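Student: Predicted model follows, preceded by the sequence.
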Amino acid sequence: MANHSNDDTVSEQIQDLSGAIGTGLELEGALNALTDLSRQLIDSSACGIFKFEGINAHLITTHNASPDLERAVQDFHTSGQTDQVFTADNPVVLSESGEETSYALAPISAQEHPLGIFAFACNRSVYTAPELDLIATLSRQAAIALENVGLYQDLFETHHKLKASQTQLVQSGKMAAVGQLAAGVAHEVNNPLQIILSRVQLLMMRHKEEESLVKDLDLIESNVKRISRIIRSLLDFARHNSGQEEWKSIDLIYLVTQTANLMQHLMEKGDIEVTITTADGKSPQVYGNVSEVEQIFLNLLINAQQAMPDGGRIDIELSTDGQTTTAMISDTGEGIPEENIGRVFDPFFTTREENGGTGLGLSIIYSIVDKHNGEVSVKSEPGQGTTFVLRFPSKGSQDDSEET
């Protein structure tokens, strides 16, 4: 009768823990609670849950383990003895030569996929059948905990990716609308602008001997040409953001220059100097969607400008080794605190909420770069500026493309 009562108590304890594991999402707490209960139920000197990465066995619970248990499990794994645990699909008792302690190792699996091992150290060589059955039950609870948290993490990541994709889709629609508006404005402004330019040049020819007048007309001409360059940039922007653009070879120096021209007024107003350089005078080419690659540089320039409220410098360096095209965008701004470096590409992470920041700019950049089979990284120190490094598969330099 006593044994029956004890079995009921054990069953209730496991059931309570199973309910907590089934509804809980905090992995460390669930697994530590599991090892606490396991030490109560199994006469052992130590126990722990391990995951394997290559030849390494990693302890993932902080309660009830011991250095000797960690060493023994690592030795068993290195020697290949842990393989028989998954082959048997039941607890296996192992021991080391010359040692009194024996170890019961139970597989932790989900849908026939090995997740880890639940290990017990005991100062005896024999385990009863009920003990081994109980260890198997406890290992199944560990599998449920690991699987639940894995599923939650997958769901969490999928949810954030979906939100980012939805936001990017909305942003693309807005960009297409802005592109159509820009095209209309550009065409309307460009016609009278060309008339003004032709009249100014005509006046310069007629009054070329009047130095003071020519000087004023020259100033008008240079500014009209500047407006004309902005108009061309707007037309390019409109064409690239029509929402129907196909992928093609992109002249990166031209795209970056045109994007910088769009920002020229803001940069000059903010006392920010922008320089663009290329290695060997060659213009690297990448294959992709022009509007999306343009958006990468536009977002980075806007970020850099906002990081330098008192003015500064932005250097854009483009290079290619024939296989990879690299763009380095460096600013002399306020920099990024070390604790934020790992989060800058997270959707909705921003330190500029009070200024209307949404935390989407860099996450969109990351998404676009990834879509183009590229990589983006960031280096920064507070007060020392920030450098973003973009790497894309090369389409070949402009010289190479002209030869072919």
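Tutor: Received, thanks.

Student: alpha carbons only for contacts and neighbour counts from here, please
Tutor: Fine.

Student: after the lengthiest helix in the chain, next one along is what?
Tutor: Counting residues, the longest helix found in the chain (DSSP state H) is helix 129-206. Remark: after helix 129-206, the chain's next helix or strand is helix 211-240, criterion DSSP states H and E.

Student: In addition, the following structure is provided for comparison:
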Amino acid sequence: MALAASSSSSCRQRWYVSDRARILVVDDDDLVLESLRSELGTDYEVLCANRATQALNLFRQEHFDCVISDVRMPGMDGVSLLKEIGQRDPTVGRILITAYSDQAAREAALNEAGIFKVAKPWRDELEITVRRALELRQMRHKLQDNMVRFDRGLVLERRMRQAGNPREVFEAALEFITGLDQVRSAEVLLGDDDNPQRLALATPVSVFFESDLPLAEQIRPEGHESRIKRSGPIWRVEAPLWRDNNGLWRLRCFFSRLVQEELNWFEFCAERLVDAVERYVLVEQVRRQRNQEDVKHGQLITMEKMAAVGLLASGVAHEISNPAGYVRSNVGALEGYLEDIRAALDKLENILAGDQNEGAARKWAAVKKEFDLDQALEDLVEISAETREGVERIITIAANLRTFARNGSQDRKRFQVRNCLESSLTMVMYKYKSGIKLQQEHQPVPDVLGNPAEVGQVLMNLMVNAAQAMNGSGILTLRTFIEDDWVKVSIGDTGPGIPEHLLERIFEPLFTTKEAGQGTGLGLAISRDIIERHGGRIEVSSEPGQGAVFTVMLPALVEEG
């Protein structure tokens, strides 16, 4: 579940009308105060003050979303008043009403950042400015909330990483969830829907483990969406975690009231719980393997390195995904606000064009020219689009990291082998992008049946080998095509090639032609084993001095009928 952010100005207007934003109006002229109360009182709750000192007292005692002040008042002037209010609460909307003839006041206001300026007579301009100020306040609050969420997420992840066993991981997750305002209890279940076994129960007060946590040696993350069901006044939300030899693990939570923010936290916690347990299982696999006397020393070292890389990749992916997700959300909100600003400016120009006061239109044109507003808006739109493109690339790279960090599921499904190739290529080119040139030729091919994560690992291994054979500089040729009911992927390089007497040995376990410390000889042996388990094979052709071509062949999935 994700928070749905609407960019529609009408939606935000209804929000302010229904929630009755509070506005403090300050002016020493009672007629002006009454006029502003009448004009704004339909949509907002308006309170008035005729002195700056009175306004500050009210601001200390009560909550306000926006303050509107005249410039010239006895005692403290409007600029000083709004400046002090901004120091007390930087998110409050601040609007200064000036007269066109009051040049000194206008210059003082222009020098103060964060204050909107409206000239008398204001007509529709004041209403538009109030809405902009309130929307800016809402956006600032969203940014602050995002930072709070980011910090809370880091605390949870840090605690899970420091946990020494699965029980501590589950305890951290359950305490986090039951700390949400609307959550009454949470539980961890194992088994089918009809008669699951409850392993743990948590309330806002404590966490109880009703039995041991029977983790299997391998787990397969489910990745399905959460399910929501209502039972009387209580909402039950359930997230599938993973499946192992014992059955399906689930996280269930009971809410008094559904709040989107807390639903997001629930799913965030479920994802982190899966990742933390995966890390634990991966480390335990290495520990068990270390205790087996028949494991060869070189193979054990490689497995430990792979485990460490997997842990690192998973951690890096999460550290990237969280802030990138917030940036993507905020860019969407920013794009909506930019559209609203452009619409407001167009409306203002139409109002001025139809006004009998030609001087106002000329002054507005001069302001636009002075600040180059049209060009600034165009630049903002381009900057926003470039930011969105960049953050989407970051999120894609993070997703690829998580894919390669995870153990492949034993479940098989149909997939396009080109998707695996492109995902693997992204990871390889990130390291070798400066010296490798790509040549690609892809034909439409049928789906294949198998594990896309494992096939992707094979393709990545072959591309890394090709890049290393060329010492990071050369031409990498990739092709996908169909031939005799085989889906084929060929990976060619312009390296030195493989001597003929070694071609028959390169798939032997622990055989390598690399220098000591650079290879273990497990890569091609494991790759061939994976592809053969998929019903396929790997072929290689090479001539000394002309590079090598590895071809992965997988059975095409033929449609019945």
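Tutor: Ah, there it is. Everything numeric here is computed off the predicted structure, so don't read it as measured data.

Student: Mind telling me the TM-score for this superposition?
Tutor: After superposition, the two chains reach a TM-score (TM-score structural alignment, normalised by the length of structure 1) of 0.49; 233 aligned residues with a CA RMSD of 3.4 Å.

Student: So which elements touch the longest helix of structure 1?
Tutor: Contact here means 3 or more CA pairs under 8 Å, 6 or more residues apart in numbering; DSSP states H and E; on that basis helix 129-206 of structure 1 packs against helix 2-23, helix 27-41, strand 102-110, strand 113-122, helix 211-240, helix 361-371.

Student: Walking through the stretch 151-300 of structure 2, point out its helices one by one.
Tutor: Along the stretch 151-300 of structure 2, counting by DSSP state H, counting those that start in this stretch, helices occupy 166-178, 260-290, 297-353.

Student: got the contact list for Ser9 of structure 2?
Tutor: For Ser9 of structure 2, the contact set (CA atoms under 8 Å, 6 or more residues apart in numbering) comprises Asp340.

Student: how much space between it and Leu554 of structure 2?
Tutor: Per CA to CA, to the nearest Å, Ser9 of structure 2 is found 53 Å from Leu554 of structure 2.

Student: And for Gly523 of structure 2?
Tutor: In terms of CA to CA, Gly523 of structure 2 sits 19 Å off from Leu554 of structure 2.

Student: More neighbours: those two, which one.
Tutor: Leu554 (25 against 22; other CA atoms under 10 Å).

Student: from what I can see the more buried one touches Trp486, true?
Tutor: Yes. Leu554 of structure 2 is within contact range of Trp486, at 5.6 Å (criterion: CA atoms under 8 Å).

Student: what residues do those two have in common as contacts?
Tutor: Contacts common to Leu554 of structure 2 and Trp486, judged by CA under 8 Å, 6+ apart, are absent.

Student: Can you tell me the element Asn340 of structure 1 falls in?
Tutor: Using DSSP H and E, Asn340 of structure 1 falls within helix 338-341.

Student: repeat for Thr477 of structure 2
Tutor: strand 474-483.

Student: do the same with Thr257 of structure 1
Tutor: Here Thr257 of structure 1, judged by DSSP H and E, is contained in helix 252-262.

Student: So which residue is smack in the middle of structure 2?
Tutor: Gly325 (2.0 Å; CA atoms, centre = their mean).

Student: which one is that residue nearest to, not counting chain neighbours?
Tutor: Closest residue in space to Gly325 of structure 2, ignoring its immediate chain neighbours: Ile395 at 7.6 Å, by CA to CA, 6 or more residues apart in numbering.

Student: Ile538 of structure 2 now?
Tutor: Using CA to CA, 6+ apart and skipping residues adjacent in sequence, the residue nearest Ile538 of structure 2 is Val552, 4.7 Å away.

Student: Confirm for me that that neighbour is in contact with Gly492.
Tutor: No. Using CA under 8 Å, Val552 of structure 2 is not in contact with Gly492, being 11.5 Å away.
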